[in-house]
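Student: Predicted coordinates and the sequence they were generated for:
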Amino acid sequence: MDFISIRLITVDVDRLAAFYASLAQTDAVRPTPDFAEIRTPRGTIAIAHARTVPFLTPAPNGSVIVEFLAADVDAVFRRLTGAAPAGGPDVVQEPTTMPWGNRSLLLRDPDGNLVNVFTPVTPAAIAKFA
């Protein structure tokens, strides 16, 4: 079995797709107005409108963090906050080196879900993602 994607359910596909496409610095693939994919070399974030899965209620998820591996998390932080208007990203934690060896930036996406952008910085963490 191979992990392929995670799907976020929202009432505003345009807004969420724009956030993740900007973060990943790629274009969103939009086969329909109710669905988008942000494809990266390691996996895909799928974004679907709530009407595609009517038994789910879109809400911020308090137990899942969407994670992105970045070459330089500090550069990502500067890019996201340096040129951002007053309504820029909701930064929960500025880049911080964690005990397990990753330098981590925590954000909230427009729906309130946590997003971790990280760069391995210790030899062990770098080896893990080599």
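Tutor: Arrived safely.

Student: For the rest of this, base every contact and every neighbour count on C-alpha atoms.
Tutor: Will do.

Student: quick one, longest helix in this structure?
Tutor: Ranked by residue count, the top helix of the chain under DSSP state H comes out as helix 13-24.

Student: got the contact list for the following helix or strand past that helix?
Tutor: Next along the chain after helix 13-24, taking DSSP states H and E as the criterion, comes strand 29-32. Applying C-alpha atoms under 8 Å, 6 or more residues apart in numbering, the contact partners of strand 29-32 are 36-39.

Student: then this one, side by side with the first:
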Amino acid sequence: MNLISIRIITAKVEELINFYEQVTGATATRYTPDFAELKTKTATLAIGSTQTLQFFGGDSIAQPAHNRSTIIEFLVDDVQQQFDESAAFLKTYMVQEPTLMPWGNKSLLLRDPDGNLVNLFTPATPEAVAKFKNS
């Protein structure tokens, strides 16, 4: 089994697409006005409007902007450089500036327009670098 994608259900499709395009540097593929995907080398972040819930059994199965338990994480080449180059955009979404974590990653924590936590990180210690060597 492989984790292929994470899907965010939102009432703010364009805002989320714009946020994730800016943060990742990737261009979203918009399949319909209600559904888009941002593909990375290892997984896909899907963004679906609340209208797409009809295909999964109805409006009550998911509630946009109610997540308080998940962090969406992106491995980046140099989190400090990304922060320095994008600080003007990122400050609106900032939770924590780049910080060295006890497990060896330097992490920048943001909240997307729906309030989902987003972690941009770069391995910083030899152990963390080895862990993500082939990622």
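Tutor: The structure has been received and is ready for your questions. Keep in mind it's a predicted model, so treat the numbers as computed, not measured.

Student: Check the mean deviation of the longest helix of structure 1 from structure 2.
Tutor: Here the mean offset of helix 13-24 of structure 1 against structure 2 after fitting is 0.8 Å, by mean C-alpha distance after the TM-score superposition for structure 1.

Student: Give the other helices and strands that that helix contacts.
Tutor: strand 35-39, strand 44-49 (3 or more C-alpha pairs under 8 Å, 6 or more residues apart in numbering; DSSP states H and E).

Student: Residue 81 of structure 1 is nearest to which of those strands?
Tutor: Ranking the helices and strands packed on helix 13-24 of structure 1 by proximity to residue 81 of structure 1 (C-alpha to C-alpha) places strand 35-39 first, at 21.3 Å.

Student: just the angle between that closest one and strand 44-49, please?
Tutor: 170 degrees (axes from the mean of the first three to the mean of the last three C-alpha atoms, to 10 degrees).

Student: what's the average distance of strand 35-39 of structure 1 to structure 2?
Tutor: Relative to structure 2, strand 35-39 of structure 1 is 0.5 Å off (mean C-alpha distance after the TM-score superposition for structure 1).

Student: which residues are contacting that strand?
Tutor: Against strand 35-39 of structure 1 from outside (C-alpha under 8 Å, 6+ apart): 13, 17, 20-21, 24, 26-30, 44-49.

Student: what does stretch 112-124 of structure 2 give?
Tutor: 10, 12, 15-16, 19, 64-68, 70-79, 93, 100, 104-111, 129, 132.

Student: If we use 6 Å, what do you get?
Tutor: 65, 71-76, 78-79, 104-111, 129 (C-alpha atoms under 6 Å, 6 or more residues apart in numbering).

Student: What about those, which are in helices?
Tutor: Using DSSP H, those in helices are 79, 129.
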